[in-house]
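A.B. asks: all I have is the shape, not the residue letters:
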């Protein structure tokens, strides 16, 4: 159900702002009073990256009066595929500074406060002070927990989203919602200690356009909460599968309401009676794999990283098959290996940390081929043995 608006409206819009936001004020449920509420609002955006970029674009264009942008990072060339706030000439510059330029270009009356700091449990409450709503666009779970704790303590809503590969989740957490609405917190979705090591975009990749889609949804959630229109995602998790163009909702109950929680896995797969989690993928330790190779035991090692990654070296004797090629033809990739009418040579899959190798292993399993994943990936291998066991990463087509 709709909720009361978070902010009182400003007394009036300037003539320039009325002209700029005319298509908003003509919306029956938003109208001029809703636009004046946006002008009065203060939104804190944590992270000016893949999700923060479209959020900042959306809120500045919508006419939000004050934005606080918190980010201590600088722009890198690899950011530009998804972090559309930034331009090629911004490489090496502060990400937060891009928000100032965007607001000036789109909404001159929006005030942007830049905080070039890494949010942590010690400074979170200070950095978020004064915000009517907080939007979390960060990419580490430690920071997400710090943001959530600060918003819970202040009782302000937290719009939350995450993207990995082609999948995403969006929801709203709020420790002190209006009467008639139950509190829902981050730990209701991800209980403390349940996440483990979450792979980064560098590990598994992310489709840039999905970041735009999710960031736009997050900006819309903020607008509905600020103006008191629509039905925010409090108590619901929106799950997006971009490759199948499907979206669905999973109900999420706060622990204060029910001891039964719907828990989302870090890979964006929702655990529920209707969608059981996939069985664990077998793993092999770096020590065991090295012993096998040193003893000359028949083992097929397949490295599923990209060309640029293997250029720094692969495990000696490994075959290079990028993940995309393996997924396109799982059975053909390991011809002569692993099925009843083939040899029983074990297959070990390797990537940087493990998530891509797990995905490859599931694809092989579906094709009737058993395999294991190198636990910890190449990072664990090089930590244990250094680069001496690596050779130049020439690609081997199979």
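C.D. replies: Thanks, I have the structure now. This is a predicted model, so every value here is computed, not measured.

A.B. asks: please make it C-alpha for all contacts and neighbour counts, starting now.
C.D. replies: Noted.

A.B. asks: longest helix of this protein, counting residues only.
C.D. replies: Under DSSP state H, the helix in the chain containing the largest number of residues is helix 208-227.

A.B. asks: and the residue lying closest to residue 31 once chain neighbours are set aside, how far from residue 62?
C.D. replies: For residue 31, the nearest residue in space outside its immediate sequence neighbours is residue 25; the separation is 3.9 Å by Cα to Cα, 6 or more residues apart in numbering. From residue 25 over to residue 62 the distance is 11 Å, taken as Cα to Cα, to the nearest Å.

A.B. asks: pasting the second one now:
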């Protein structure tokens, strides 16, 4: 156990008055793994360090984008293009120069998840995809590591503390899969549906508060889920119990190989809205014809027919942000395209695939 330095004692003095020296020492000795330096990870990191967490591991493979800054409060305009993990670590050290932080510019995968999770006292999941969230939750269950889980979308967010696995007090505990056995079918994301920046700070703050409460032993409400709505302001809480019929997770899925970048079709109909195009700007290669036709501007079949005639191609790829809207579009207008001498096909994976 490393005692608090005089500087750390002074910095956290007003909090120590509230929670006591023993609790503050526990925070100082704790090691937290933070997955993702995004809208949730940034405010959570800020509050964890300000609260006295002594050691952090941060993993994020992305770089700062201009569209991140409205909600990812550790970044500024001058950081655009820089690795998020490195920038966030530098900001954290400004808050507390004595903190130990290991910034890893890489993606959490089935290959590294167990090793990273097993050595942490608690994991805070600030990731933004269900694939990563279930990978984190499963790794935490396999290693019996406490997990602070959070999600945010539009004006809404959820926060929960899970602790499941064979080495929990009752040998079972409560995990994410007791609440949601499998990923929800709704694939809406902040990229496609939007998010209020201030909401991510509220939810990230709740995640940090939950982590600090657990690690300091002030409060440990395993299985409690708190939901927050910004407009009108509302908090709701429920408690999740273990599903005795659900077997504990015993293995992670095999690591997926990175897929090859999709080839650009010779003709593309881009049905994204203006705001979606700002998030992922595409530059078609030479020889590719591109027509933009936002879904909101399609009032009748004539709009689609005119766009297809403008493309003047036998085969047209339909593009949206993620690939779901474009798949529905291609199916809906299949016959109309045929009358225009064209065949529609969906660009699976959407704009992110072509822009990667």
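C.D. replies: Perfect, I can see it now. Just so we're clear, the structure is a prediction, and the values are computed from it rather than from any experiment.

A.B. asks: ok, back up a step: neighbour count for residue 25 and residue 62 of the first structure, which is higher?
C.D. replies: Residue environment comparison for residue 25 of the first structure versus residue 62 gives the larger neighbour count to residue 62, 21 against 18, counting by other Cα atoms under 10 Å.

A.B. asks: what's the more buried one aligned with over in the second structure?
C.D. replies: Aligned counterpart of residue 62 of the first structure in the second structure: residue 51 (TM-score structural alignment).

A.B. asks: who's in contact with its match?
C.D. replies: The contact partners of residue 51 of the second structure, by Cα atoms under 8 Å, 6 or more residues apart in numbering, come to 12, 15, 27, 212.

A.B. asks: same thing but at 7 Å, please
C.D. replies: The neighbourhood of residue 51 of the second structure, defined by Cα atoms under 7 Å, 6 or more residues apart in numbering, contains no residues.

A.B. asks: and for residue 65 of the first structure?
C.D. replies: Under the criterion of Cα under 7 Å, 6+ apart, the neighbours of residue 65 of the first structure are 38, 39, 40, 41, 42, 109, 110, 111.

A.B. asks: give me the neighbour count for the last one.
C.D. replies: Residue 111 of the first structure is flanked by 18 other residues according to other Cα under 10 Å.

A.B. asks: okay, whatever residue of the second structure lines up with it and residue 296 of the second structure: tell me how far apart.
C.D. replies: The pairwise alignment with the second structure assigns residue 111 of the first structure to residue 100, based on TM-score structural alignment. Using Cα to Cα, one obtains 49 Å as the distance from residue 100 of the second structure to residue 296 of the second structure.

A.B. asks: for residue 210 of the second structure, same thing?
C.D. replies: Residue 210 of the second structure sits 41 Å away from residue 296 of the second structure, taking Cα to Cα as the criterion.

A.B. asks: so the spatially most central residue of the second structure, which state does it fall into?
C.D. replies: Centre of the second structure computed as the mean C-alpha position; nearest residue by Cα atoms, centre = their mean is residue 128, 1.5 Å away. Local secondary structure at residue 128 of the second structure is given as coil here, using DSSP: H, G, I helix; E, B strand; the rest coil.

A.B. asks: alignment lookup: it to the first structure.
C.D. replies: When the two structures are superposed using TM-score structural alignment, residue 128 of the second structure falls opposite residue 139 in the first structure.

A.B. asks: which residue, other than its chain neighbours, is closest to its match?
C.D. replies: residue 200 (7.4 Å).
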